[in-house]
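**Student:** build me a model:
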Amino acid sequence: MVTAALAPADEQEPAFTPSARPGLRKIAPYWYPYTTMAKGRWFNREILEVVSTEFRDRSVEYYRYALDSGVTTINGRIAKPGTIIRNGDRLENIVHRHEPPVTSTPVRILHEDPEREFIVIDKPGSIPVHATGRYFYLSLVEILQNDFGYTKVYTVNRLDRLTSGLMVIGLSSKRAHTLAEEFMAGTIKKEYIARCTGEFPTEEITVDQPLLTVDRQMGLNIVHPEGKPAKTIFNRLHYDANTNTSVLHCQPLTGRSHQIRVHLQYLGHPIANDPVYSEKKIWGENLGKGGIDTTPTDERSAPVPPPQFKSAPNPEVSSSAPEPASEPVASSSTDTADAAKKLLPRETGHDIGMGSPVPLSAEAVGVITRLRNMKDEDEDWSRWRDVVFKAKGRLHPKGMRIKPPPPQNRRVRGGPSRTDTPSDAGVYTPSATSTPAEPGTPAPEPDLAQTADGLLFCPECYLPLHPDPPPEKLYIFLHALRYTTSLGVFETSMPEWAGVGWEWERRER
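**Tutor:** Sure, this is the predicted structure:
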């Protein structure tokens, strides 16, 4: 067990000693076959509409192009943009994954108990717990299996990708189930450390505002009367006048998504470097203090390209009609809609709110719109520059071919697809390119191609490339410090950024 002592409020601690700046951990892009069963929210919708609504990494036109290239099948048959998804359908897709880099700071095993079948780890900020979105091999589960040799790990609780700190992980499904029951019953005491903006009150503060996830794509949560109950207790450890920030001890009594982050925002003291809940470009000068208006509205606006791309072809506007299918489609002709008759929700702005359990207010719609625009800007507007594929042939995923689906009673809901992979197929195998690098060590770079006007893009999937993020933007000042469980009390050391007088490089947008 690694221990960490909490100092009383404003007791002077030793000044921090800066450590080496972390580097980035990368892996080369790779082709990846994936399979999933149709989700309820996809039923009776065109696959292009579903894909362009669920994912925003590429332009609408690219998703049409990828579907026309035949990389997606439904029940073993090629799907086209207008194919309708039905209940019970099995979707299989081959994608060229460009996993975003994560920190080179390694995952640490703090405690290993083979007899009782669990481990305790310290997760660095930037690493997602599970394979999700663009992440797979750089997720915590894959790192534990590939780097540390665990055959199977069973996560019990989750930490946000940007949050660092302690996690208790089962080495058997039985142990994981027991721990999960403890978390659900609220018998595990969880303690976190955070650095927030402003001078936090010296007295203990309790927030019990309900929380609701209103946008799945961006993972946005707000205080909302229709949300799930949530309660957090905050105590100030010290205030740093040099940065006008406070270091807090946080005790969440429930386990909602982004709970500490949103409750601190509600108090007017968001986490100091939170890219979502502490950004004036998204929330305005008030930064969401006291919550936002929840009066529903149906008003939406179509996405507007940034000024520098207004005169260029807009890849976010779908073609007037799909290319004719050259192979059998998954559904009958009566199941295939004419894409030219209507605009997709993403083209009109009505994709905002489609995944929300409640109607959204005008203020919530504005927040989500600005959050999406900020993400696009951070990625060098790559989605709006996604036009290279128009001058290329169909996608060729290095010869991978998806096998016919298994019998109905042997199907699983998700994971790697069943594929025939010739020797030159691009299925990625973790290797030296995926091992942590020492800070400052150059990471492997993917193969690049370049257009006549200097745009760098991937030569296999034609993705416009953008610079890597600076390592300090890959985490937030929120750390899981201590868990008290039936198996014992487990702690990490205090994070460096919690030290008295600690300063960091702030980047203006």
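
**Student:** CA only for contacts and neighbour counts going forward, please
**Tutor:** Will do.

**Student:** how near is Ile233 to Phe490?
**Tutor:** 20 Å (CA to CA, to the nearest Å).

**Student:** with neighbour numbers in mind, choose between these two.
**Tutor:** Phe490 (21 against 18; other CA atoms under 10 Å).

**Student:** quick check: the more buried one touching Ala480?
**Tutor:** No. With contacts counted by CA atoms under 8 Å, Phe490 stays clear of Ala480, the gap being 10.5 Å.

**Student:** need the residues touching each of the two.
**Tutor:** Between them, Phe490 and Ala480 share these contacting residues under CA atoms under 8 Å, 6 or more residues apart in numbering: Leu166.

**Student:** what's around the residue nearest to Leu481 when sequence neighbours are not counted, how many residues?
**Tutor:** Of all residues not flanking Leu481 in the chain, Tyr192 sits nearest, at 5.0 Å (CA to CA, 6 or more residues apart in numbering). The number of residues packed near Tyr192 is 21, by other CA under 10 Å.

**Student:** here's the other one to compare against:
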Amino acid sequence: MLISRKGDWFEAIITSGQTGKTIETFLKDEWKMPKKLLHQFRMNKQVKLNNEVVGWNQLLHANDRLQAQFYFPEEQTFPPFYTELDLLYEDEHFLITNKPAGIDTHPNEQGDKKTLSNMVAFHFLTEGLQTAPRHIHRLDRDTSGAILFAKHPLVAAILDKMLEKREIKRTYIALVNGIVKQNKGTINQPIGRDRHHATRRRVSPSGQHAVTHYRVLHRNHKFQQTLVELSLETGRTHQIRVHMSHLGHPLIGDTLYGGLPASIGQQVLHAVRLQLQHPFTQEKIEALAPLPPGIFKHYESVILKQYNI
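**Tutor:** All right, here's what the predicted structure looks like:
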């Protein structure tokens, strides 16, 4: 679909295959606009046809120009914090950035202004955007790597649905204690809160459905360590950490779940790759996050060969 930005508005040229649809049907079918946004766009007159506000039962014809206001001023929930983002991908609709370890994805306490969301808020300001940052998924404080942010409410709603339908693929690499015997496998165990620890999670029959796939990339018998690739079907809090600990191979540096301490002072977990099909252009997007210095000290050549970073 050809769609172009015109200031705060975006314009789509109607094709022959879309003729005969009403504006409302187009918004639902082509842009997957949810009911709440449909109501908002209708009430605020954020949709035009050939530069005019018309009824949403209006039929579309080939070469019509449908315009929608994707950008509009919003309350800034994240005070901007100045820093340079390590951008892996960016266009008018969303961005993918490489989160460093040691910062939260979003504020967890009142007054916390040095999170990735605050940094993205500053980046939006430099682009003249008054929309609020929307993270589509999260990474733990001590996990680095690729993370996805939406630039406007419509693409946020679309990406949320894509994540729910497993159409956004997230690949992680981790270094775990011990030698993982199987070359690949799946951990399908529900995860719930640990009632004995405020922040800890555990495998629990009454927990939420959680599925993690793993694949061995390298075994280091000398150090009794295994480098593994992991992919998620679900996105539970601490999912990889809980599942690998349950398997008997906690992440190195993840002392909360039984891992041996690491000299770098953090768990060895990195979101190395994020893949999705662009919801508007249908382009296949693949973002690869460079490795943080030092945390995969003996395994960088294996990783670089695997992912061509």
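
**Student:** tell me which element the residue nearest to Leu481 of the first structure is part of?
**Tutor:** Assessed by DSSP states H and E, Tyr192 of the first structure sits inside strand 189-197.

**Student:** just the buried positions in the following helix or strand past that strand, please.
**Tutor:** Next helix or strand after strand 189-197 of the first structure toward the C-terminus (DSSP H and E): strand 205-207. Across strand 205-207 of the first structure, burial judged by 16 or more other CA atoms under 10 Å covers Thr206, Val207.

**Student:** so what's the aligned partner of Ser164 of the first structure in the second structure up against?
**Tutor:** Superposed on the second structure with TM-score structural alignment, Ser164 of the first structure falls opposite Ser144. Ser144 of the second structure sits next to Asn98, Lys99, Pro100, Ala101, Leu269, His270, Ala271, Pro292 when contact means CA under 8 Å, 6+ apart.

**Student:** conserved subset of these in the first structure?
**Tutor:** Retained in the first structure by both residues aligned by TM-score structural alignment, their matches' CA atoms under 8 Å are the following of the contacts of Ser144 of the second structure: Asn98, Lys99, Pro100, Ala101, Leu269, His270, Ala271.

**Student:** count residues in the vicinity of the residue mapped onto Leu220 of the first structure from the second structure, would you?
**Tutor:** For Leu220 of the first structure, the aligned position in the second structure is Arg200, judged by TM-score structural alignment. Using other CA under 10 Å, Arg200 of the second structure has 15 other residues around it.

**Student:** my read is that Arg200 of the second structure contacts Leu256, right?
**Tutor:** Yes. Between Arg200 of the second structure and Leu256 there is a contact under CA under 8 Å: 7.4 Å.

**Student:** next, show the common contact partners of those two.
**Tutor:** Joint contacts of Arg200 of the second structure and Leu256 (CA under 8 Å, 6+ apart) do not exist.

**Student:** which residues in the first structure does stretch 41-59 of the second structure align to?
**Tutor:** Taking TM-score structural alignment, stretch 41-59 of the second structure hits no residues over in the first structure.

**Student:** show me where the stretch 1-150 of the first structure has strands.
**Tutor:** 24-25, 30-37, 45-46, 72-74, 77-78, 84-85, 90-97, 102-103, 108-113, 118-123 (DSSP state E, counting those that start in this stretch).

**Student:** for the first structure, longest helix please?
**Tutor:** helix 362-378 (DSSP state H).

**Student:** could you give the residue range in the second structure aligned to that one?
**Tutor:** Going by TM-score structural alignment: helix 362-378 of the first structure matches no residues.

**Student:** and what of stretch 74-86 of the first structure?
**Tutor:** Residue span in the second structure matched to stretch 74-86 of the first structure, by TM-score structural alignment: none.

**Student:** on that earlier part again, quick one: residues contacting the match of Leu220 of the first structure.
**Tutor:** Applying CA under 8 Å, 6+ apart, the residues near Arg200 of the second structure are Arg193, Asp194, Leu256.

**Student:** closest to Met162 of the second structure out of those?
**Tutor:** Arg193 (26.3 Å; CA to CA).

**Student:** can you lay out the contacts of Arg200 of the second structure as CSV showing neighbour count and distance to Ala12 of the second structure?
**Tutor:** CSV is the format used below for those (neighbours: other CA atoms under 10 Å; distance: CA to CA, whole Å):
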residue, neighbour count, distance to Ala12 of the second structure
Arg193, 17, 46
Asp194, 13, 50
Leu256, 17, 50
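
**Student:** and the alignment partner in the second structure of Asn235 of the first structure, helix, strand or coil?
**Tutor:** Under the alignment (TM-score structural alignment), Asn235 of the first structure pairs with Arg215 of the second structure. When classified by DSSP: H, G, I helix; E, B strand; the rest coil, Arg215 of the second structure comes out as strand.
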